[in-house]
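Trainee: okay, here's the prediction I keep looking at, along with the sequence it came from:
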Amino acid sequence: MSNELTGAALAAYFDHTLLKPEATFSDIVKLCTEAKQNKFATVCINPYWVSEAAEQLQGTGVGITTVIGFPLGASSTFSKVAEARDAIAAGATEIDMVLNVGALKSGRFEAVSQDVRAVAEACKGRAVMKVILEVGLLTDEEKVKASAICKHAGADFVKTSTGFGHGGATVADIALMREAVGPEMGVKASGGVRDLETVLKLIEAGATRIGASASVAIVSGGSGEGY
């Protein structure tokens, strides 16, 4: 089924991403223009640029994803909630929060759950909430545990990676995460996704969203460099 995806149906899977710290206003305008032209699901940008993107994308149907507790996930729950609320007020429609990896690997599962739940509650009815697991730092057992925690804490998606090192999306990880959360929850593949062949395999494995900076090249059937 996935190998038949083309055009708008394929583009609708993408969060067109630009998270580089050196990104300028003109870069954000270009990203938004590309997202409108290709009808991507959202742009994915740092919180500072959310209000600017909201102006660029008003009335287009393209959403705005921003990142919270990024890229380490080790900030306090209070600050993550505040970031999420501020971003939503500025126009964000989707929130990608980084899991507290150190807490998870310490066996502090209730703390991780509370962290996710607090942000999920801040987003409830206002924005889609995704949790970035940073799978390159986790064992398979930890990936399954983290996915289950996110599901029970009220997240809408689990996501593979920040794209800032520690590996990226693999077909095996997407399949593992999909199995862990079941059919009703979203799974986002991000980190090192640069060509159409890989995207189709990730979708086949269970991904319902793709995070990439090479989105334009990918939906055109080629490949590109980037996040």
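Mentor: On my side now, so go ahead.
Trainee: contacts, neighbours, all on C-alpha from now
Mentor: Fine.
Trainee: Ala11 contacts Asn38, correct?
Mentor: Yes - Ala11 lies in contact with Asn38 (CA atoms under 8 Å); the separation is 6.5 Å.
Trainee: neighbour count winner among the two?
Mentor: Applying other CA atoms under 10 Å to Ala11 and Asn38 shows that Ala11 carries more neighbours, namely 24 against 21.
Trainee: not counting sequence-adjacent ones, nearest residue to the more buried one?
Mentor: For Ala11, ignoring the flanking residues on the chain, the nearest one in space by CA to CA, 6 or more residues apart in numbering is Phe40 at 4.9 Å.
Trainee: and that neighbour, how many neighbours does it have?
Mentor: Neighbours of Phe40 (other CA under 10 Å): 25.
Trainee: doesn't it belong to a strand?
Mentor: No - counting by DSSP: H, G, I helix; E, B strand; the rest coil, Phe40 is not found in a strand; it is coil.
Trainee: in what helix or strand does the closest residue to Val119 other than its chain neighbours lie?
Mentor: The shortest distance from Val119 to any residue other than its chain neighbours is 5.2 Å, reached at Val81 (CA to CA, 6+ apart). For Val81, the host element (DSSP states H and E) is helix 77-90.
Trainee: pasting the second one now:
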Amino acid sequence: MVDTSNPLSLARHLDLTAAEAHFTTADIERACAQAKTLQAAALCVPGVWVTLARSRLEESAVKVCALISFPHGLMTADVKRYEIEAALDEGAQEFEVMAHHALLREKEPKAFLRELRDLVEAAEEHPLKVCVRPELLASEDILRVANWCVEAEAQCLCLAPEVLGTWNVVEEVRRLNAVFSGSLFLKVALPTPQRGLVNDLLAAGVMRVGVKFDPAGL
């Protein structure tokens, strides 16, 4: 159980994400500084910023996570693999891949598994997080994706809603954790920061919570 009253313990379960299209070099450097100050688990950035992030975080415990096929997951499998290989060469230590939701909604398990296994192989045993938009999927579809992640040996399923709405993310995490605890770790990437919800998610069993970097919030 995470001690959410301890800021350091809480921070080690946070992924800070800096992925806005308008971010500049200075913004990414500020994101790196904030991630180090927080002692976050990881800083998630698009491939173009991996080299800079790795150089700024090299002497810290913060991992550099490359965002692959963001934000919609509509790159081909070959392009996703190339993105992973390029980011790996530039120093990425984790990868977060947006899923191809058409394959999920059309229930194409063979195609999805083939792509996922290829990406796991490309990551060379570095953690691979499979990211889905849960508001686009039924609960049974999310469960099916989690099973496929385990089968393909991906380490993490990331639920990344664009809006929370009426969807009960804490209950979904509890349901998934009851089935997959010990075989798959869970992450929830929040569209907006909510301290109370972060605490509830960690209590429900997530290993990482994603929060967006806000330069104006510094």
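Mentor: Alright, I've got the coordinates. Small disclaimer: the values here were computed from a predicted structure and weren't measured.
Trainee: could you list the buried residues of the helix holding Val81 of the first structure?
Mentor: For helix 77-90 of the first structure, the neighbour count (16 or more other CA atoms under 10 Å) marks Thr77, Lys80, Val81, Glu83, Ala84, Arg85, Ala87, Ile88, Ala90 as buried.
Trainee: summarise which helices and strands the helix or strand just after it is packed against.
Mentor: Once the chain leaves helix 77-90 of the first structure, the next helix or strand it forms, by DSSP H and E, is strand 94-98. Helices and strands touching strand 94-98 of the first structure, as assessed by 3 or more CA pairs under 8 Å, 6 or more residues apart in numbering; DSSP states H and E, comprise strand 63-68, strand 128-132.
Trainee: now those in a markdown table, with mean neighbour count and distance to Asp140 of the first structure?
Mentor: Shown next, in a markdown table, are those (neighbours: other CA atoms under 10 Å; distance: least, CA to CA, whole Å):
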| stretch | mean neighbour count | distance to Asp140 of the first structure |
| --- | --- | --- |
| strand 63-68 | 27 | 24 |
| strand 128-132 | 26 | 15 |
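Trainee: would you list those strands in a markdown table and tack on distance to Cys44 of the first structure?
Mentor: Output for those, formatted as a markdown table (distance: least, CA to CA, whole Å):
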| stretch | distance to Cys44 of the first structure |
| --- | --- |
| strand 63-68 | 4 |
| strand 128-132 | 12 |
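Trainee: which one of these lies nearest to Asp15 of the first structure?
Mentor: Closest of those to Asp15 of the first structure is strand 63-68, at 7.4 Å (criterion: CA to CA).
Trainee: any idea whether the residue nearest to Val101 of the first structure when sequence neighbours are not counted is helix, strand or coil?
Mentor: When the adjacent residues along the chain are set aside, Val101 of the first structure lies closest to Gly73, with 6.8 Å between them (CA to CA, 6+ apart). Put simply, Gly73 of the first structure is coil when judged by three-state DSSP.
Trainee: which ones are touching Gly73 of the first structure?
Mentor: Met97, Val98, Leu99, Asn100, Val101 (CA atoms under 8 Å, 6 or more residues apart in numbering).
Trainee: if we can go back for a sec, closest one of the buried residues of helix 77-90 of the first structure to Leu202 of the first structure?
Mentor: The closest of the buried residues of helix 77-90 of the first structure to Leu202 of the first structure turns out to be Ala84 (CA to CA; 28.0 Å).
Trainee: wait, what's in contact with that closest one?
Mentor: Residues near Ala84 of the first structure by CA under 8 Å, 6+ apart: Ile68, Ile95, Val119, Ala122, Cys123.
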